[in-house]
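1. Okay, structure incoming, though there's no sequence with it:
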């Protein structure tokens, strides 16, 4: 059993792996979005991949727990796209995928009879689509912008000034409504597959 300590020979390898690490991602491209939208067709999906990334993991801010023999640290993950190992695929390839935000919203608001919630759904339908088409690097890492909203309830509640706090980004609206624990990535008003995954900066405890 190898012992890890501040002076051990294995510390350098523990901080930064000496062997290459690769992450391969496969995406599903929706090839018939218009047929689904206008004719109710079944989705036809094409698997595309692998999009291969060389992953560099480096630990920092190590804190040694001498009493219990543990070490805690933060870890940074950096990804480098490898086109050769991606069989010629590029990060600039366009992928059409389902808009998960719209799907969830349709379940919450789509069948509502409440006039306020129906107004919310009507605005969502104007600003967002069931499908999103973006280049791979936006879908995975960079993120693509989410729309801003301006909900107008004057027609359903003409006697009330009910529009305050219901205009702006999703984060701003949720914040104005007093919703707790709003995901931090929404502050950028962007969405991507890797947001919300605790890849970027994590604190790990090793017994």
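-> Nice, I can see it. This is a predicted model, so every value here is computed, not measured.

2. drop to CA atoms for contacts and neighbour counts, all remaining ones
-> Will do.

3. residue contacts, the closest residue to residue 128 other than its chain neighbours?
-> Once flanking residues are discounted, residue 128 sits nearest to residue 102: 7.0 Å by Cα to Cα, 6 or more residues apart in numbering. Counting by Cα atoms under 8 Å, 6 or more residues apart in numbering, residue 102 touches 124, 128-130.

4. what does residue 65 give?
-> 71-72 are the contacts of residue 65 under Cα under 8 Å, 6+ apart.

5. Look up how far residue 71 lies from it.
-> 6 Å (Cα to Cα, to the nearest Å).

6. Please apply the same query to residue 19.
-> 22 Å.

7. Could you check which of those two is surrounded by more residues?
-> Using other Cα atoms under 10 Å as the criterion, residue 19 and residue 71 rank with residue 71 on top: 17 against 8.

8. Comparison target below:
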């Protein structure tokens, strides 16, 4: 059930392969500023497609009221062309590591998709399902009060775009307004850009 209510992601990578003798490999793989390897590392070529399937819950009321097993229908794939833009904020650290951020851009590809980003999906409300397990017992009644006040339930209907790329959740918004958390957004791929560090 947990996997069924989440989403399955398949990435098709178009990779280029190259070979080199040992001497060439040693000189090409040095990650040093103003080298070809460094420039290629900053901006990765190739096309990446990401396909996402979501599962639409058909009987949310029966699941909540009577404890029945969910009946789901698979929707998708929803296909995105993912562009990895040049790395940003590249910083050489004193401990021989490099920190950098990887901005990403995803473009919806309707001709490779079944459906569109505005399709409505009834799915598990992860904030309602998971948040109570992450807080101490002493604040559970307080949290449940916020969930009820926001009329949030175990299941919710959202667009594909919201589920994948993020939306402002009413429970998280209430917690943000109380300065208990900093961000009211949630989504499978939210946030899109990540910061990484690698060893030299």
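-> Now that the structure is in, tell me what you want to look at. Keep in mind it's a predicted model, so treat the numbers as computed, not measured.

9. picking up where we left off before, pretty sure the residue nearest to residue 128 of structure 1 belongs to a strand, no?
-> No. Counting by DSSP: H, G, I helix; E, B strand; the rest coil, residue 102 of structure 1 falls outside a strand, being helix.

10. What's the match for it in structure 2?
-> Mapped onto structure 2 by TM-score structural alignment, residue 102 of structure 1 lines up with residue 128.

11. again, but for residue 34 of structure 1
-> Looks like residue 34 of structure 1 aligns to residue 61 there (TM-score structural alignment).

12. try residue 201 of structure 1
-> Per TM-score structural alignment, residue 201 of structure 1 is aligned with residue 194.

13. these two touch, right, that match and residue 105?
-> No. The pair residue 194 of structure 2 / residue 105 is not scored as a contact, 11.9 Å apart, by Cα atoms under 8 Å.

14. Mind checking which of the two has more residues around it?
-> Using other Cα under 10 Å as the criterion, residue 194 of structure 2 and residue 105 rank with residue 105 on top: 14 against 11.

15. Residue 86 is in contact with the more buried one, correct?
-> No. Contact criterion Cα under 8 Å: residue 105 of structure 2 and residue 86 do not qualify, at 11.0 Å.

16. which residue ranges form the strands in structure 1?
-> With strands called from DSSP state E, structure 1 shows them at 21-30, 45-65, 70-81, 94-98, 131-135, 144-145, 149-150, 167-168, 190-191, 201-206.

17. in structure 1, which helix has the most residues?
-> Ranked by residue count and defined by DSSP state H, the top helix of structure 1 is helix 115-127.

18. what helices or strands is that one leaning on?
-> helix 100-109 (3 or more Cα pairs under 8 Å, 6 or more residues apart in numbering; DSSP states H and E).

19. where's the helix it packs on relative to the chain centroid, distance-wise?
-> 16 Å (Cα atoms, centre = their mean, to the nearest Å).

20. quick one: that helix to helix 115-127, angle?
-> Angle of helix 100-109 of structure 1 versus helix 115-127, following axes from the mean of the first three to the mean of the last three Cα atoms, to 10 degrees, is 160 degrees.

21. how close does the residue located most distally from the centre of structure 2 get to residue 29 of structure 2?
-> What lies farthest from the middle of structure 2 is residue 23; by Cα atoms, centre = their mean that is 40.2 Å. Distance of residue 23 of structure 2 to residue 29 of structure 2, given as Cα to Cα: 10 Å.
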